[in-house]
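here is my input; please provide its structure:
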Amino acid sequence: MHARSFLAAAATAGLGATLLTFAPAAGAHPDASAARAATCKEASLRVAASASDEPGVLRVSVTNRGPACVVDRVPTVTFGDLDGAAQPVPPSESAPYRLATGGTAYAAVRTVDDPGNPQARVVDFVTVAGDPSHAGRSFTADALGLPDGVRVWEPVTTWWKPTRAQADAALPA
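A predicted model of the protein is given here:
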């Protein structure tokens, strides 16, 4: 995507017209059409989640079974009845991520930095959505392969990535 230029009037600051140039956010999908595509219909997405071999890490994915569309660049991952969602790393705001027909995006979620953390809470399910406007799909701890529950403390998630390896690499240690 090319940088966009906007002409902003700064009359209140007495600066006259000022030219501002904004570059796309780092890691944004490099497809200029993403901003124009419609949000994916929740029914056309297949959401998946599983525990990783690394303790305290989940892998999530979303596959588009409909026409090309967009989800938010950050998956919405919530934990049981706890307030809030996993925070994106790097920190970011909402932006579109384009999924082609049949395309899959991947993210890695660190639920707890230290599985032995005594402050960690334990939940029975995790809900994952491709877009914050979607209800998402819930996965029980048993279905994730975590029969003792999902330990959670200050969870973080990567942005959607085109491969599982890129998602794993983007998760800070």
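
going by C-alpha atoms from here, please, whenever you check contacts or count neighbours.
Noted.

mind checking how far residue 162 is from residue 100?
11 Å (Cα to Cα, to the nearest Å).

same check on residue 164?
When residue 164 is compared with residue 100 (using Cα to Cα), they lie 17 Å apart.

next up, the contacts around residue 89.
156, 157, 158, 159, 170, 171, 172 (Cα atoms under 8 Å, 6 or more residues apart in numbering).

cool, and residue 141?
Neighbours of residue 141 in contact, by Cα under 8 Å, 6+ apart: 123, 124, 125, 126, 147, 148, 149, 150.

restricted to buried residues, select the residues you listed in PyMOL.
Buried residues within the contacts of residue 141, by 16 or more other Cα atoms under 10 Å, are selected in PyMOL with:
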select buried, resi 123+124+125+126+149+150
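
which of the contacts of residue 141 lies closest to residue 84?
residue 126 (11.9 Å; Cα to Cα).

one more, so I can put them side by side:
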Amino acid sequence: MHTRTATAALAAGLLLTAAPAAAHPVDRAATGKAEPPACRANQVRLAASTAEPEDGTYPNVLRIKVTNTSDERCAVDRIPTVTFGDLDGPALPVPLGQSGPYALGAGKSGYAAVRTIEDPSDANTRLVEYVTVAGAPAHPGARFTADDLDLSGGRIWVWEPVTTWWQPSQAEADEVLANRYQA
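Got it, this is the predicted structure:
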């Protein structure tokens, strides 16, 4: 990852103060529903796995999932917070954009795809032992080790990682990432 001048705390603060934009199909005029409150960290469950090469997705992809475990509708940040080991800065969103709410109904999930590295032979490649995923910058997130992800060698290769926004299905998240990185 590139050295960043802003600290993670500053970046999280900027994300929290950014003007909210339209999120996962929450059209207040059409639904008559007010924007849901932010999910608390204990209201969401996070999962991560690696994409298999035969899935046809871009190589070096992690699939992540956030599930609202509460009985109430709530919102996470539409951009997953994905960090690698103790490296500086989160994965950049695809497409670029500002923080905003992503509504999750009770028991519902959102999905994202994360490209960890474009070219493993790049001299700038870093190896880390874990990735941390959170539904919002203020949440502590869940840590997934290379062993949890069944990655051989006990390390995750990373350089200039990107993440999709949360999507309604894993197929849609995979498609956003694939469309961004067509050969």
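
number of residues surrounding the residue opposite residue 128 of structure 1 in structure 2 once aligned?
In structure 2, the residue paired with residue 128 of structure 1 is residue 133, using TM-score structural alignment. Per other Cα atoms under 10 Å, the neighbour tally for residue 133 of structure 2 reads 24.

likewise for the one 5 residues further on?
Counted with other Cα under 10 Å, the neighbours of residue 138 of structure 2 add up to 16.

from memory it sits against residue 14, does it?
No - look at residue 138 of structure 2 against residue 14 with Cα atoms under 8 Å: they stay out of range, at 11.3 Å.

got a list of what the residue most central in space within structure 2 touches?
Nearest to the geometric centre of structure 2 sits residue 80, at 3.0 Å (Cα atoms, centre = their mean). Residues near residue 80 of structure 2 by Cα under 8 Å, 6+ apart: 112, 133, 134, 135, 136, 163, 164, 165, 166.

what do you get for residue 123 of structure 1?
Neighbours of residue 123 of structure 1 in contact, by Cα under 8 Å, 6+ apart: 79, 80, 81, 141, 149, 150, 151, 152.

looking at structure 2, name the residue matched to the third one.
In other words, residue 81 of structure 1. Going residue by residue (TM-score structural alignment), residue 81 of structure 1 aligns to residue 86.

tally of neighbours for that match?
Considering only other Cα under 10 Å, residue 86 of structure 2 is surrounded by 11 other residues.

where's the residue lying closest to it once chain neighbours are set aside relative to residue 147 of structure 2, distance?
With sequence-adjacent residues excluded and distances taken as Cα to Cα, 6 or more residues apart in numbering, residue 86 of structure 2 is closest to residue 128, at 7.9 Å. Taking Cα to Cα as the measure, residue 128 of structure 2 falls 11 Å from residue 147 of structure 2.

what's the overlap in contacts for those two?
residue 155.

SS state for residue 18 of structure 1?
strand (DSSP: H, G, I helix; E, B strand; the rest coil).

one more: residue 21 of structure 2?
coil.

test my guess that it contacts residue 79.
No - the criterion here is Cα under 8 Å, and residue 21 of structure 2 misses it with residue 79 at 11.6 Å.

shared neighbours of the two, anything?
99, 100.

more neighbours: which of the two?
residue 79 (30 against 13).

helix, strand or coil for that one?
Once three-state DSSP is applied, residue 79 of structure 2 turns out coil.

which residues are in contact with it?
93, 99, 100, 135, 136, 163, 164, 165, 166.

tell me the counterpart of the third one in structure 1.
The reference is to residue 100 of structure 2. Looks like residue 100 of structure 2 aligns to residue 95 there (TM-score structural alignment).

would you mind measuring from its match to residue 70 of structure 1?
From residue 95 of structure 1 to residue 70 of structure 1 the distance is 9 Å (Cα to Cα).
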